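Chemist: Sequence and predicted structure, then a few things I'm wondering about:
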Amino acid sequence: MPSPDEALTVRTAAVRLTGVSLTYGTRGGGPFRRRGEQVEALRDLDLDVGPGEFVTIVGPSGCGKSTLLRLVGGFAFPSTGRIAVSGSTVNGPGPDRGVVFQQPRLFPWLNVRRNVEFGLRMGGMPAPRRRERAMELLDLVGLADAAARRPYELSGGMQQRAAIARALAPDPAILLMDEPFAALDALTRERLQEEIRRIWRATGKTVLFVTHGVDEAVYLGTRVIVLSRRPGRIVLDHPSGLPFAADPRTDPAFPALRETIATAVRRSASGPAPDPAPDPRTDSEVT
């Protein structure tokens, strides 16, 4: 029987991971792995994410960040442990979790509005309400004027906005974002970072956001999770403490928090070895 505090956490956590580990077998075919080799991707993850939090996840390449997101999304299952969304065990994908991938993955034969409507149509929503909902979301992401255009007529940033609108269409409680701005140029990426903060404040969604960039993790997150090198473990769970009404980068505490996260990422990449010499690159390049 859980204690009252544990029961409260189970009831209120938007996402809860308890003892989650994942080991998978490879299929071989490459010069460095034998067929059937066992790879431990994640080990003993315990994590509670509260409703409305914006949690960013950062760590070395190959540490299991995207794998963690797939587990929460229900696209894969842990070898051990339990993943729960709003208290219910995750047994597969569901409309309570919207996903934004690294690439927009829009249907090229549909216009922008119909792309946003697609999941609603599959869910049986009547056409008039579908169109109304799609236009509400396109207005939210600043694409109302592009509703009739095809994806190939949009810039990369506009395509990713359309993908965000599509993920929001079923009104999921949780938005899972897997490096959605990684392929964009620096100026577009910065603009979309501002946009997703605005959308998060407007919708109150719970967001799990995977990134390679320390600056992006600190700028966006109300909490920053740092994973170790494989097998991925949580080595730092740090609340932001920065104001979100204004640009956090203007806050005097931003540089210190960025350095704290960057140091944790560097240490997690090198394991238990002594601290490395100061890196000449900027913090955002470390990952």
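Modeler: That came through fine. Numbering: from 1, shown residues only.
Chemist: CA atoms for contacts and neighbours, from now on please.
Modeler: Noted.
Chemist: mind checking how far Ala186 is from Gly157?
Modeler: Ala186 sits 11 Å away from Gly157, going by Cα to Cα, to the nearest Å.
Chemist: which of those two has more neighbours?
Modeler: Neighbour count, other Cα atoms under 10 Å: between Ala186 and Gly157, Gly157 has more, with 20 against 11.
Chemist: Reduced to three states, what does that one come out as?
Modeler: Assigned with DSSP: H, G, I helix; E, B strand; the rest coil, Gly157 falls in the helix class.
Chemist: what's the nearest residue to it if we skip its chain neighbours?
Modeler: Nearest non-adjacent residue to Gly157, counting by Cα to Cα, 6 or more residues apart in numbering: Thr188, 6.2 Å away.
Chemist: just Arg16 next, same as before
Modeler: For Arg16, ignoring the flanking residues on the chain, the nearest one in space by Cα to Cα, 6+ apart is Asp48 at 4.5 Å.
Chemist: got another, please set it beside the one above:
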Amino acid sequence: MSARSWLVTSALTLAAVTLVGCAQPGPEASVTPVAEPGHWSYDGASGPASWAELDSGFETCAVGSRQSPIDLPAAMPAASRSIRLSATNADGDVFDSGHAVEFESDGEGETLTLAGDEYHLQQMHAHVPSEHTVNGRPAAAELHLVHATADGALLVLGVLVAEGQASDALAPFIEAATHPADEGDVTMDVSAVLPSSLEHFEYSGSLTTPPCTEDVQWVVMSTPISMSPGQIGTLVGAHSHNARPTQPLGDRVVSGGTTELGVEGQGASAEVD
């Protein structure tokens, strides 16, 4: 998950790290490129295995015990609680963050209520292939709908993507992804983006990009949606591989849940654990 800097700076201020240079190699020695401080990517010296070394603020990427993504079980756990999703149209802009194609919401529209806490959609972005796997197998892509409460608590709604029929609901996002520099609002029908079955996995994890902040609630839909090969190809054309490898589950438990889709214009009500 790639949360924008304004979303996480309230919880963590990143300090730049000065890299100490080594002695100059001899004429025959080869030089391994060193990533710039704070600059991260999905490949090479600045890839996931080295994130913690790039900036002191990225230490959690290596030492955290509740990291995301994870490998989800093949069997869906029994539902232990329900969330409520009031999914109305969301307006915003589509742009390329440098790591993913992203839709930034204007803050109105979709609200998700979990255990009495209300989370509002902040942004949506795409990973190709999926970051979460199911029984060791990745999906063609994955959408992350990043939500936050008024005090900054984070919840990410993950939607796995399989190759198949085109998604009409995602057409505005895909179209804008081909020219993300253009200005103008995009309207997303969030409820239409979701799969037909709203059963989901739940677990406590982290951001999947630096600074890998933990205490992020994850809700990953168990049923994938479909996108056409052309739509997936558009995402691949923007970022051909922007998925962090799965992380150890440790002592965490993956639970199951159900989702109640609200009606536009109705407020979200709390659900019982």
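Modeler: Yes, it's here. What you see is a predicted model, and the numbers here were worked out from it, not measured in a lab.
Chemist: what's the TM-score here?
Modeler: Comparison of the two superposed chains (TM-score structural alignment, normalised by the length of the second structure) gives a TM-score of 0.25, and 121 aligned residues with a Cα RMSD of 6.6 Å.
Chemist: thinking again about what came up before, ok, the residue nearest to Gly157 of the first structure touching Gln159?
Modeler: No - under the criterion of Cα atoms under 8 Å, Thr188 of the first structure is not in contact with Gln159, lying 11.6 Å apart.
Chemist: gap between Leu208 of the first structure and Arg129 of the first structure?
Modeler: Taken as Cα to Cα, the span from Leu208 of the first structure to Arg129 of the first structure is 28 Å.
Chemist: which one of those two has more residues nearby?
Modeler: Per other Cα under 10 Å, whichever of Leu208 of the first structure and Arg129 has more neighbours is Leu208, with 26 against 12.
Chemist: Can you tell me the element the more buried one falls in?
Modeler: Assessed by DSSP states H and E, Leu208 of the first structure sits inside strand 206-210.
Chemist: top helix in the second structure by residue count?
Modeler: When the second structure is parsed with DSSP state H, its longest helix is helix 229-238.
Chemist: which strands and helices sit next to that one?
Modeler: The helices and strands touching helix 229-238 of the second structure, judged by 3 or more Cα pairs under 8 Å, 6 or more residues apart in numbering; DSSP states H and E, are helix 171-177.
Chemist: mind redoing it with 10 Å?
Modeler: Applying 3 or more Cα pairs under 10 Å, 6 or more residues apart in numbering; DSSP states H and E, we find helix 229-238 of the second structure packed against strand 101-105, strand 117-127, strand 141-148, strand 154-163, helix 171-177.
Chemist: and the ones you listed as a markdown table, adding mean neighbour count?
Modeler: Below are those laid out as a markdown table (neighbours: other Cα atoms under 10 Å):
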| stretch | mean neighbour count |
| --- | --- |
| strand 101-105 | 25 |
| strand 117-127 | 24 |
| strand 141-148 | 25 |
| strand 154-163 | 24 |
| helix 171-177 | 19 |
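Chemist: one step back: what comes up buried for the longest helix of the second structure?
Modeler: For helix 229-238 of the second structure, burial by neighbour count (16 or more other Cα atoms under 10 Å) applies to 231-232, 234-236, 238.
Chemist: ok, those residues vs Gly205 of the second structure, which is closest?
Modeler: Leu235 (25.1 Å; Cα to Cα).
Chemist: Could I get the full set of strands for the stretch 151-287 of the first structure?
Modeler: For the stretch 151-287 of the first structure, the strands defined by DSSP state E, counting those that start in this stretch occupy 174-178, 206-210, 223-227, 234-239.
Chemist: now those as CSV including distance to Glu117 of the first structure?
Modeler: Shown next, in CSV, are the strands of the stretch 151-287 of the first structure (distance: least, Cα to Cα, whole Å):
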stretch, distance to Glu117 of the first structure
strand 174-178, 17
strand 206-210, 22
strand 223-227, 32
strand 234-239, 36
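Chemist: between those strands, which one is nearest to Thr9 of the first structure?
Modeler: Proximity to Thr9 of the first structure (Cα to Cα) singles out strand 206-210 among these, at 15.6 Å.
Chemist: For the closest one, name the packing helices and strands.
Modeler: strand 38-49, strand 54-58, helix 65-73, strand 97-100, strand 174-178, helix 186-203, helix 214-220, strand 223-227.
Chemist: Can you lay out the ones you listed as CSV showing distance to Phe254 of the first structure?
Modeler: Putting these into CSV (distance: least, Cα to Cα, whole Å) gives the following:
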stretch, distance to Phe254 of the first structure
strand 38-49, 23
strand 54-58, 15
helix 65-73, 23
strand 97-100, 27
strand 174-178, 23
helix 186-203, 16
helix 214-220, 8
strand 223-227, 13
